[in-house]
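Enquirer: quick one, structure for this:
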Amino acid sequence: MQQAEDFRAESQALATLLEDLPEADLHRETLFKGWTIDHVLGHLHLFNVAAETSLQGAVAFGAFIGPVVKEMQAGKSILECQFPWLDRLSGRALFEAWRAGAESCADAFATADPKARVKWVGPDMSALSSITARQMETWAHGQEVFDLLGVERVEQDRIRNIAHLGVSTYGWTFINRKEAVPEPAPYVELTGPSGAIWTWNEAQADNCLRGSAVEFAQVVTQVRNIADTSLGTTGPTATRWMEIAQCFAGPAETPPVKGQRHKA
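Expert: The predicted structure follows:
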């Protein structure tokens, strides 16, 4: 699957940023809920291994994720749930484990059947959706690391995978907040890093969204408020969507307020 290679490239981009970073800097806090870079790597590592394990079947995945789910059900945060599994792995050792794990996960999905159904913490999904979600999460959590270090990420057209996920979860955004899903879904026209134009849904002059694919991905992954982007929306449906957009699973989350997430 090409998406497996896109996930690999996304992981490598983050690894390149961090490979020469001093150990102490891995424990600096980002603008995301006070998570450190170390916390980010631990989170990505846990769920990369979980995704790879899901390819081995329901029994293997259940055995792996069971203790994590038990921690969640006990009321612990998603961050706290990773600590028992990491077993004090942190710093440079965690970085190396995450990097190796990402390569292993990419290798496993590269030869998987894209249509194969795999178990997850939420609903089952296809292997294709699973590895796309890994790219999305790596890119989104990577954003807080690039922001903290004051580095502008060099984006590539693989961002289209994340944009597609953002469009595909239009209905989920509203359902997750127990709101009626407005129909029809807005027309979406985005410009990729290469200048390529990508479109989704039927053209509608009075219900549409246009702009940068990267900025759209930033909004649907909630790493930026739409007010901090140049995205343009027309009509109440597109406007409401961008106010609450959420392309990731889990309880409804409130997007950052204007100016809350930014490059140092």
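Enquirer: from here on, contacts and neighbour counts on C-alpha atoms
Expert: OK.
Enquirer: pretty sure Cys81 sits against Gly66.
Expert: No: assessed by C-alpha atoms under 8 Å, Cys81 is found out of contact with Gly66, at 11.2 Å.
Enquirer: strands of this structure, start to end?
Expert: Along the chain, counting by DSSP state E, strands occupy 117-118, 125-126, 187-191, 197-200, 208-212, 232-234.
Enquirer: now these in JSON lines, with distance to Arg28 and mean neighbour count?
Expert: Rendered in JSON lines, the data for the strands of the chain read as follows (distance: least, C-alpha to C-alpha, whole Å; neighbours: other C-alpha atoms under 10 Å):
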{"stretch": "strand 117-118", "distance to Arg28": "35", "mean neighbour count": "20"}
{"stretch": "strand 125-126", "distance to Arg28": "35", "mean neighbour count": "14"}
{"stretch": "strand 187-191", "distance to Arg28": "34", "mean neighbour count": "21"}
{"stretch": "strand 197-200", "distance to Arg28": "37", "mean neighbour count": "14"}
{"stretch": "strand 208-212", "distance to Arg28": "30", "mean neighbour count": "20"}
{"stretch": "strand 232-234", "distance to Arg28": "34", "mean neighbour count": "18"}
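Enquirer: this one next, for a side-by-side:
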Amino acid sequence: MTDPTPVFDDLRDESEELDRLVGELGEDDWALATPAAGWTVAHQIAHLAWTDRSALLAVTDLAAFAEEVEKALADPERFVDDGAEEGAGLPPAQLLAEWRAGRDALHKALCAAPRGVRFPWYGPPMSAASMATARLMETWAHGQDIADAVHVLRPPTDRLRHVARIGVRARDFAFGVQGLTPPEEEFRVELTPPSGDGDGDADSDGGGELWTYGPEDAAQRVTGPALDFCLLVTRRAHRADLAVRAQGADADRWLDIAQAFAGPPGAGRPPKGATK
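Expert: You can find the predicted model right below:
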């Protein structure tokens, strides 16, 4: 069985990098609007703290997590926003302390989780490694919203391999959530990692220069920088502003609808220069 420790460590590192960014903000900065409509910097951190708490319950307290699922089912349109709104009302120092404590508790719980066990979630059950991967994807994506709000350019890291892998694996889900039938054939995806010499992952061809997924001889292909692909599948940038390219009609359609997260796709981001 593959050792899940690297993704646990990468989640911790991704969170700490975002922590350094928000930890330097003034109190007024927490009220800045982010690209997510209606969400401030405080809403973004509150959402991460809320989701970390939910994940901790899923791993450590099944009965308590079941109660949270019931709340979500009672108000599926609002439960995510309500969780963010509640936390965003806290003083920034308190919100930051609660996020730190919650993610530390989750890290310890994930590391201690038995191998092979799958934990309940709002979608399909997940292993500890899958849960950590999903948390890393969300932390990076919501961190991007915050970076955009405070006009900070974050250097990308090879931790993006986790986000890219979710994006590739969620291809059929992205078609389904749009009411479309997923293509039967697999695509080839070739991404240039931020380091330029990434070591790939379980789906890699081992070449050391690209992160690769899918059959090498696939007729339909997607290529480009891993950063741009991750911005695309988390819907943090418009396709028109990214250097991700498709070969084949179905692959081209996928780039219009790709998403790495569960739930509805949302409005996404407009192209740069577009009138809102």
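Enquirer: how close are the two chains, by TM-score?
Expert: For this chain pair, the superposition-based TM-score is 0.90 by TM-score structural alignment, normalised by the length of structure 1; 258 aligned residues with a C-alpha RMSD of 2.0 Å.
Enquirer: circling back: comparing Cys81 and Gly66 of structure 1, which residue is more hemmed in?
Expert: Cys81 (21 against 12; other C-alpha atoms under 10 Å).
Enquirer: for Ala74 of structure 2, see how far away Asp82 of structure 2 is.
Expert: In this view, Asp82 of structure 2 and Ala74 of structure 2 are 12 Å apart by C-alpha to C-alpha, to the nearest Å.
Enquirer: who has more neighbours, those two?
Expert: Using other C-alpha under 10 Å as the criterion, Asp82 of structure 2 and Ala74 rank with Asp82 on top: 14 against 11.
Enquirer: which residue in structure 1 aligns with the more buried one?
Expert: Aligned counterpart of Asp82 of structure 2 in structure 1: Glu80 (TM-score structural alignment).
Enquirer: just the helices in the stretch 1-150 of structure 1 please.
Expert: For the stretch 1-150 of structure 1, the helices defined by DSSP state H, counting those that start in this stretch cover 2-18, 37-54, 58-73, 82-86, 91-110, 127-148.
Enquirer: in a markdown table: these, plus distance to Thr234 of structure 1.
Expert: Below are the helices of the stretch 1-150 of structure 1 laid out as a markdown table (distance: least, C-alpha to C-alpha, whole Å):
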| stretch | distance to Thr234 of structure 1 |
| --- | --- |
| helix 2-18 | 31 |
| helix 37-54 | 35 |
| helix 58-73 | 39 |
| helix 82-86 | 41 |
| helix 91-110 | 39 |
| helix 127-148 | 26 |
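Enquirer: ok, the residue of structure 2 most remote from its centre - contacts?
Expert: In terms of distance from the mean C-alpha position of structure 2, Asp217 ranks first, at 28.9 Å (C-alpha atoms, centre = their mean). Contacts for Asp217 of structure 2 (C-alpha atoms under 8 Å, 6 or more residues apart in numbering) come out as Arg188.
Enquirer: gap between it and Glu186 of structure 2?
Expert: In terms of C-alpha to C-alpha, Asp217 of structure 2 sits 10 Å off from Glu186 of structure 2.
Enquirer: also Ala258 of structure 2?
Expert: As judged by C-alpha to C-alpha, Ala258 of structure 2 and Glu186 of structure 2 stand 15 Å apart.
Enquirer: these two: who's more crowded?
Expert: Set Ala258 of structure 2 next to Glu186 and count neighbours by other C-alpha under 10 Å: Ala258 wins out with 26 against 17.
Enquirer: the more buried one is in contact with Asp172, isn't it?
Expert: No: using C-alpha under 8 Å, Ala258 of structure 2 makes no contact with Asp172, being 9.2 Å away.
Enquirer: how many other residues sit next to Glu5 of structure 1?
Expert: When neighbours are counted by other C-alpha under 10 Å, Glu5 of structure 1 comes out with 18.
Enquirer: skip the chain neighbours and tell me the closest residue to the residue most central in space within structure 1.
Expert: When C-alpha atoms, centre = their mean is applied to structure 1, the residue found nearest the centroid is Glu137 (2.3 Å). In space, Glu137 of structure 1 comes closest to Leu44 once its chain neighbours are excluded; the distance is 7.5 Å by C-alpha to C-alpha, 6 or more residues apart in numbering.
Enquirer: how about that neighbour, what's its partner in structure 2?
Expert: Counting by TM-score structural alignment, the partner of Leu44 of structure 1 is Leu48.
Enquirer: ok, its match - contacts?
Expert: Counting by C-alpha under 8 Å, 6+ apart, the residues that Leu48 of structure 2 touches are 99, 138-139, 142.
Enquirer: among those residues, which ones are buried?
Expert: Buried members of the contacts of Leu48 of structure 2, counted by 16 or more other C-alpha atoms under 10 Å: 99, 138-139, 142.
Enquirer: which one of these sits closest to Glu14 of structure 2?
Expert: Thr139 (7.0 Å; C-alpha to C-alpha).
Enquirer: aligned partner of Gln247 of structure 2 in structure 1?
Expert: Under the alignment (TM-score structural alignment), Gln247 of structure 2 maps onto Thr234.
Enquirer: and the closest residue to Gly224 of structure 2 other than its chain neighbours, what does it touch?
Expert: The shortest distance from Gly224 of structure 2 to any residue other than its chain neighbours is 4.5 Å, reached at Val244 (C-alpha to C-alpha, 6+ apart). Applying C-alpha under 8 Å, 6+ apart, we find Val244 of structure 2 in contact with 222-225, 228-229.
Enquirer: residues in contact with stretch 161-172 of structure 1?
Expert: Contacts of stretch 161-172 of structure 1 (C-alpha under 8 Å, 6+ apart): 3, 132-133, 135-136, 181, 185, 188, 200, 213-214, 216-217, 220-221, 241, 245-247.
Enquirer: nearest to Ala33 of structure 2, of the contacts of Leu48 of structure 2?
Expert: For the contacts of Leu48 of structure 2, the residue nearest Ala33 of structure 2 by C-alpha to C-alpha is His142; the value is 12.7 Å.
Enquirer: how close does that closest one get to Lys71 of structure 2?
Expert: For His142 of structure 2 relative to Lys71 of structure 2 (C-alpha to C-alpha), the value is 23 Å.
Enquirer: swap in Pro156 of structure 2?
Expert: Here Pro156 of structure 2 is placed at a distance of 36 Å from Lys71 of structure 2 (C-alpha to C-alpha).
Enquirer: what's Gly23 of structure 2 aligned with over in structure 1?
Expert: Match for Gly23 of structure 2 (TM-score structural alignment): Glu19.
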